[in-house]
Every structure is written in structure tokens, then in C-alpha cells.
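1. Quick one, structure for this:
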Amino acid sequence: MVTDMFDLSGRVAVVTGGSRGIGRAIALGLADAGATVVPTARSADDVQETVDRIEDAGGEGLAETVDVADVESVESLFDRVGEELGGADVVVNNAGINPGNALGTPDRVDPEGFDTVMDVNLRGAFLCARAATEHLQKDGGSVVNVASVGGLVGLPRQHPYVASKHGLVGITKSLALDWAPDVRVNCLAPGYVATDLTEDLTSDDDLRAAILRQTPLDRFADPEEIAGPAVFLASDAASYVTGSVLTADGGWTAR
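-> Sure thing, here's the model as predicted:
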């Protein structure tokens, strides 16, 4: 049956930035599809809360702390996943930031803020893919890079974020070519989602109205609405999909 193709039973999925927002929703969605999920974050308490929710729902999870911008931290993560769970079959690179010192017109962007965004959003995804290479190639794995509509179009006053997400789209395509046919690599590009990262936007009436004017579905997404596309890309339902960008943006990029 077609629905069986979404079953992730027996697979191990690592989700970076899995302690809140989109990452937590994806972690819970993968667990619901049968995967053993390893959510990661820099905060042990936050990531353990995700695992508690997975286990409360009858799934299996392992909480791990990691700094995705640090080579040794990332390599240690995948060493532990290999030792304790036999390796990772799915890697979801979701960890991302867009701090205040990286926002604004070019003359107002702090160069250190620029570097920090690139380190987490782009370098972190590359380091995780690099460290997971042997895991993924062992049985044929899947990588899902969580980008943004900001990886497909320009967004004003978000130069580092947009640059990092465009880079993530590019790396997705290059990895897909290098790793085919054994490993599939795809990109998920959400639009505006109601999370703590967009809290300032949802609370500003003018900004919110401008975003909704650009969004045909006329609302922000709930994080759970991004989990379904992620499960699809991770699963055998997308077995002939690689090097692609799947938008879940309420129609933003259709304009």
C-alpha cells in the first residue's frame, strides 16, 4: 500500500534543532511514523522535553546536546548515535538562527552576526552531512535540509539569513549529485511559521499584515504542518526524489 511507504519503523533519525518549533514538530512526526528519533539542541533540558513527548506517545528517542557549528561536537554526536543505535538513516538539518545583530540594512549588520548565522545555518548542516556520511551510505539514507522561502527569494533586511538558506539549497543539490544513487538529499523550504523565531513578526501588526498579503493561504503555518512534508522526504514515499526543494509556504513563492 502507498501508505506503507511512509513507515519509518526500524530507522534512526537525527534532527538538529529538535527542541522547539519546526524541529520539535518534525521530531515528533518522524517518531509517529515509527522512527527512533535523536533530537539535538544546545540545551539538555529542552531536548529532553522533546524526547519525553516522543516517549509519552509510545515512541523511542535519545536526547543529545550538540553545537552544530563545532566539528568535534558534531563528530561526537554521530559517534554516539553509531555506538548506541547502530547509526543514522535519516538526518534532518533543521538547526537555524536569525539573531538581531544579523538583521537590518547592510550597514547595520554586525559582521560577527553574519558569521554566526552562516556557521549555524549553513556550516552546521554541512558538518552534520559530512559526519554522517558512513551512516547514510551503509543502507541508503536520506537527508532533509530545512531551508526557507528565504533560500529561494530575497527578503529585505535579512541578508545573512537569506545567504545561508540560499547556500543550503545549493549544498542540497551538490550533495544529491555526489551521493546518488545511494543517499537521497532534499531541501524543505517553509514559509512563515508561528514559532519563537517569528514571534516578533506575529506581534507586529504591520509586519504580520505585509506577510499575509504575500501568502495566498492568508496565515502563518503551524509547526506541525511542516512535519508532514519532512516525513515524506525522509521516507520511501519520496524514493525517486533527490536534489529537490519542496516548498511548504502557503503559496508565498507562487506570486
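2. contacts and neighbour counts: CA atoms only from here.
-> OK.
3. Which stretches in the protein count as helices?
-> Per DSSP state H, the chain carries helices over the ranges 21-32, 44-56, 71-85, 111-118, 124-131, 133-139, 159-179, 199-203, 205-214, 224-234.
4. What helices and strands are in contact with the first one?
-> Translated: helix 21-32. Using 3 or more CA pairs under 8 Å, 6 or more residues apart in numbering; DSSP states H and E as the contact criterion, the neighbours of helix 21-32 among helices and strands are strand 12-15, strand 36-41, helix 44-56, helix 224-234.
5. Would you do the same for the sequence below? I want to compare the two.
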Amino acid sequence: MEKTQARIGRRFQGKVAIVTASTQGIGFSIAERLGLEGASVVISSRKQNNVDEAVEKLKGKGIEALGVVCHVSNPQQRKNLIDVTVQKYGKIDVIVSNAAVNPSIDPILLTKESILDKLWEINVKASILLLQDAAPYLKKGSSVIFISSIAGYSPESSMAMYGVTKTALFGLTKALAKEMAPDTRVNAVAPGFVPTHFAEFLTKTESIRTSLEEKTLLNRLGTAEDMAAAAAFLASDDAAYITGEILVVAGGVQSRL
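-> Sure thing, here's the model as predicted:
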């Protein structure tokens, strides 16, 4: 991140960004990148200890950061995330919806109804409900970023229903880009394989990791920083004429024509 810090600008100076599920992995890296570029960042996750530790890390880098406990499926905690942000900073310029779960590796037709409900609730529905709370505060020039997945284009058998929910985010991106125009731009990042804790079941085995690397044209897995750079671009004024788009960040893994 030191090299990144040396070359980035200050595209988010004076702006306020909320990033959900942001105490580790891709979410934390996005919050860090936005903060290094000048944003006041509001991070969140389910556990107070994780929130506190992440805030301290960000502040240690000179970033203005606020941490709020928020399980995105909890209506009161979602509303509180928005309310606390507005009370503290007076506005919201960027929302990055990153929270997701993948509680099962069962085939779709063998997945329990409770698991289907959880996948839909966390990966799709919560993003909609969070934006319903936030929409009154998103003014002209604001930006929404959904963190989807390359799995949304071609769901892997071990994460098929997860992939389907990520496909739904593509549609949600298109629909909300129309609905929230012209004041708010809505885009999505579709990460490839990134060896975070969330994807550990895929990347901890050397043979599987190697096969995933070989699927890319760049012969490596992605990093959380790769995803953060893409999200920051889409959220910034450098992407002022981009909305309703999905940016695949997957090292050349086949996704679409």
C-alpha cells in the first residue's frame, strides 16, 4: 500500500464515504483507498472489536474514520449507520455496498430454503434497503458502488447460488442507474479471485490456487488493493460520465464479449 499511497491523488477531498463490511479484505482496502484520497470514511461490520481495530488502523494512516456496528440485515442498524454518518459529517457522497455471505457450497437444488433466504437477504435485499435509507442524503454528484463478482457471469458449482445473487447485482446496477439518475451514478465492480478470508476455501489449497491463477491472463490472483483502485475510480469524478456499468477486475478471466 506504500507504493499506492505514493502515487494516488486526492480525488475525495471533502467527501464522505460509507463502506459496508469494511473491517477486513476488499471492504477495508476500499475504505483505506478512499480515505488516503481524502475522504472521511465510515466503516462497519457486525462486531464492535473488529470495527474498533479497523478504525485505529485507518487513523494510523492519517485517515478521518468513523466506525459503526452494522449487520446489514438489521433494519435499526442500517438506519443507524446512515443517521450517525449524517449527524457526524452532514452528508453522504459515496456508498460502497460490499456485504455478502456464502454460507453453503451445496448445489442450488439441494440448498435449504433458510440458506436461500440468507443469501438473498444479505447479498441483494440489504443493499436495496440501505439505499432506501440513504437516498434522501445522496445529492448531485454522488456515487453508489456495488461489489459483485466474476461469479455473477458464470457461477462456479461450489458457489452457484452466491453467483446468482451476484448476477442480481448486475441487474440492480442497471435498474438503479436509471432510477437514481441524473444526480447519483450507480456502478458495480466484479472482482475475480482474490485470496481474502472470505475466499479462503478456494485459495488455501495450492493446487486449486494454481488452477485459478492459470485461468487469468496475468497469471496471478487479484488483490484487495486491485479492487479498491477500481472502486475508487468508479466512485470518483474521473468516472463522471459512467453509470449503469459493471467493471470486471479479474486479470483477464473470461466474463463476456
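6. of the helices and strands packed on helix 21-32 of the first structure, which approaches Asn93 of the first structure most closely?
-> The closest of those to Asn93 of the first structure is strand 12-15. By CA to CA, the value is 6.3 Å.
7. Pull up the aligned stretch in the second structure for that closest one.
-> Strand 12-15 of the first structure corresponds to residues 16-19 in the second structure, going by TM-score structural alignment.
8. average offset between the matching stretch and the first structure?
-> In the superposition with the first structure, the average deviation recorded for stretch 16-19 of the second structure is 0.3 Å (mean CA distance after the TM-score superposition for the first structure).
9. Run through the residues that contact Val117 of the first structure.
-> Residues in contact with Val117 of the first structure, defined by CA atoms under 8 Å, 6 or more residues apart in numbering, are 96-99, 102, 160-161, 164.
10. 7 Å instead, please
-> For Val117 of the first structure, the contacting residues are 97-98, 160-161, by CA atoms under 7 Å, 6 or more residues apart in numbering.
11. Identify, from those residues, the entry nearest to Asp32 of the first structure.
-> Of all the contacts of Val117 of the first structure, the one sitting nearest Asp32 of the first structure is Ile97; the distance, using CA to CA, is 26.4 Å.
12. The second structure: which residue goes with that closest one?
-> In the second structure, the residue matched to Ile97 of the first structure (TM-score structural alignment) is Val101.
13. Residue range in the second structure corresponding to stretch 217-226 of the first structure, please.
-> Counting by TM-score structural alignment, stretch 217-226 of the first structure falls onto residues 218-227 of the second structure.
14. Kindly provide the distance from the residue nearest to Thr203 of the second structure when sequence neighbours are not counted to Gly27 of the second structure.
-> Taking CA to CA, 6 or more residues apart in numbering, and ignoring the residues beside it in sequence, Thr203 of the second structure has Arg209 as its nearest neighbour in space, at 4.8 Å. In this structure, Arg209 of the second structure lies at 22 Å from Gly27 of the second structure, with CA to CA, to the nearest Å as the measure.
15. Look up how far Ser40 of the second structure lies from Gly62 of the second structure.
-> Applying CA to CA, the value for Gly62 of the second structure to Ser40 of the second structure is 11 Å.
16. These two: which has the busier surroundings?
-> A direct count of neighbours by other CA atoms under 10 Å for Gly62 of the second structure and Ser40 places Ser40 higher, at 25 against 12.
17. so who does that one touch?
-> If you count contacts by CA under 7 Å, 6+ apart, Ser40 of the second structure has them with 15-17, 64-65.
18. before we move on, the earlier item: any idea which of the helices of the first structure is most buried?
-> The highest mean neighbour count among the helices of the first structure, using mean count of other CA atoms under 10 Å, belongs to helix 21-32: a mean of 26.
19. Show residues contacting that helix.
-> Residues external to helix 21-32 of the first structure that are found in contact with it (CA under 7 Å, 6+ apart): 15, 17-18, 37, 39, 50, 54, 59, 94, 195-196, 223-224, 226-228, 230-231.
20. now swap in stretch 99-114 of the second structure and tell me
-> Under CA under 7 Å, 6+ apart, the answer for stretch 99-114 of the second structure is 20-21, 119, 122-123, 157-162.
21. Would you point out the most distant pair within the residues you listed?
-> Thr20 and Ser157 (26.9 Å).
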